[in-house]
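A.B. asks: Model the following, please.
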Amino acid sequence: MTHRVSELTVPESAWFKSSYSSGEGGECVEVAAASDAVLVRDSKQSAGARLVFDLEAWSGFVRMAVER
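C.D. replies: As a prediction, this is how the structure comes out:
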């Protein structure tokens, strides 16, 4: 299940950019791992809303993305 929440936080140092980010602007996302979830945010709006995926949902998403 995917939730949009702002209460779950991780240290700023935990965030890393997608390997597909070029550093030239555009569409970039950052990801951080929490103890029982994976957080995703827009790198251009780091203080904005974050998507939180439980570990099962994140694993399914990654598996689907790799298969494509």
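A.B. asks: use CA for all of it now, contacts and neighbours both
C.D. replies: Will do.
A.B. asks: Please list all residues in contact with the residue nearest the centre of the chain.
C.D. replies: For the chain, the residue whose C-alpha lies nearest the mean C-alpha position (C-alpha atoms, centre = their mean) is residue 40; its distance is 1.9 Å. With contacts defined as C-alpha atoms under 8 Å, 6 or more residues apart in numbering, residue 40 is in contact with 29-32, 50-52.
A.B. asks: One more, so I can put them side by side:
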Amino acid sequence: MADGLDKGAEKALKERKEREKDELYSLDISGVEWHSAPGTEEHEERVEIAYLPEGAVAMRSSLDPDTVLRYTEAEWRAFVLGARDGEFDLEPAPHNGGLEQGAGAAQQEG
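C.D. replies: Have a look, this model is predicted:
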């Protein structure tokens, strides 16, 4: 019987998440204020985000402003925490098991 409850709970969670996504994508965001990283110029390619109700976030590329991705508060929080933890680093960094550039060569020589 526990399996039935687990499957039922999983189904309810999946349905709730789908409902949240549907609501999120039905929002009119035509008047939102888009933000980008400080120091970027209008003509530069950059990622832009807009804060939506209930902690949700919209994201787009400045080169393709008509394509907008939307994230619930939980999705955005997971992404930001993962980015802070180095999950999306392009090259290994000291905090996630890699070596700083230059430091690796010095350690290998010594």
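A.B. asks: so of the contacts of residue 40 of structure 1, which ones are in helices?
C.D. replies: Among the contacts of residue 40 of structure 1, no residue falls in helices (DSSP state H).
A.B. asks: Quickly find the element holding residue 60 of structure 2.
C.D. replies: Element membership for residue 60 of structure 2 (DSSP states H and E) is strand 57-61.
A.B. asks: Give me the mean deviation of that strand from structure 1.
C.D. replies: Taken over the aligned residues, the distance from strand 57-61 of structure 2 to structure 1 averages 0.4 Å (mean C-alpha distance after the TM-score superposition for structure 1).
A.B. asks: what does that strand correspond to over in structure 1?
C.D. replies: When strand 57-61 of structure 2 is aligned against structure 1 using TM-score structural alignment, it corresponds to residues 38-42.
A.B. asks: next SSE after the helix or strand where residue 16 of structure 2 lies?
C.D. replies: With elements taken from DSSP H and E, the one containing residue 16 of structure 2 is helix 2-26. Note on helix 2-26 of structure 2: by DSSP H and E, the next helix or strand toward the C-terminus is strand 35-36.
A.B. asks: what's the mean gap between that following strand and the aligned bit of structure 1?
C.D. replies: Mean for strand 35-36 of structure 2 is 0.7 Å (mean C-alpha distance after the TM-score superposition for structure 1).
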